[in-house]
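1. missing the sequence, but the structure's below:
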């Protein structure tokens, strides 16, 4: 069964919703009437039997080159777009 709640209801009753998810329910959270998020068990997202692959530093070496002007100031039109935020 799917339980639909507003974001306000979810904030007020999060511990209860987590218990419902642990019991097998699906919880969908809506914002202004539109479904926006789903609460799910972490164990359903991660296969606990599969070990995490070790990270390999440098695997993407050469895939991106930092341009020489990377640290230059941004153009005025971009700075104006962020004024007042």
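-> Cool, got the structure. The model shown is predicted, which means the values in this text are computed figures rather than measured ones.

2. Please make it C-alpha for all contacts and neighbour counts, starting now.
-> Will do.

3. what's the single longest helix in the chain?
-> If you go by DSSP state H, the chain has its longest helix at helix 14-22.

4. Below is an additional structure, to be compared with the one above:
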């Protein structure tokens, strides 16, 4: 069983003075907690790789009705306004 990782507390002044070191630590999986006056401010984490869809990848797969911006029927509008 792995032991839980211990966060490395770093004051905001230390983090500012040695930012590239702190980025490297976070990118290698070390848990860094940036603190100020003993209170946690931030916990940098690796960004990882983006595996999202490219813009336009849904072209031709969605249909937007011509009346998309038409006024809502009274029954539906009343339900929204009533908070239901």
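-> Okay, I see it. Owing to the predicted nature of the structure, the values given are computational and were not obtained by experimental measurement.

5. Just tell me the aligned range of the longest helix of the first structure in the second structure.
-> Structural correspondence for helix 14-22 of the first structure: residues 19-27 of the second structure, per TM-score structural alignment.

6. average gap between that stretch and the first structure?
-> Here stretch 19-27 of the second structure, set against the first structure after superposition, deviates by a mean of 0.9 Å using mean CA distance after the TM-score superposition for the first structure.

7. quick one: buried residues of that stretch?
-> 22-23, 25-26 (16 or more other CA atoms under 10 Å).

8. Adding distance to residue 16 of the second structure as columns, could you present those in a markdown table?
-> Supplementary listing: these in a markdown table, determined by distance: CA to CA, whole Å:
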| residue | distance to residue 16 of the second structure |
| --- | --- |
| 22 | 9 |
| 23 | 11 |
| 25 | 14 |
| 26 | 14 |
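
9. And the residues you listed, which is closest to residue 46 of the second structure?
-> Residue 46 of the second structure lies nearest to residue 26 out of the buried residues of stretch 19-27 of the second structure, by CA to CA, at 5.9 Å.
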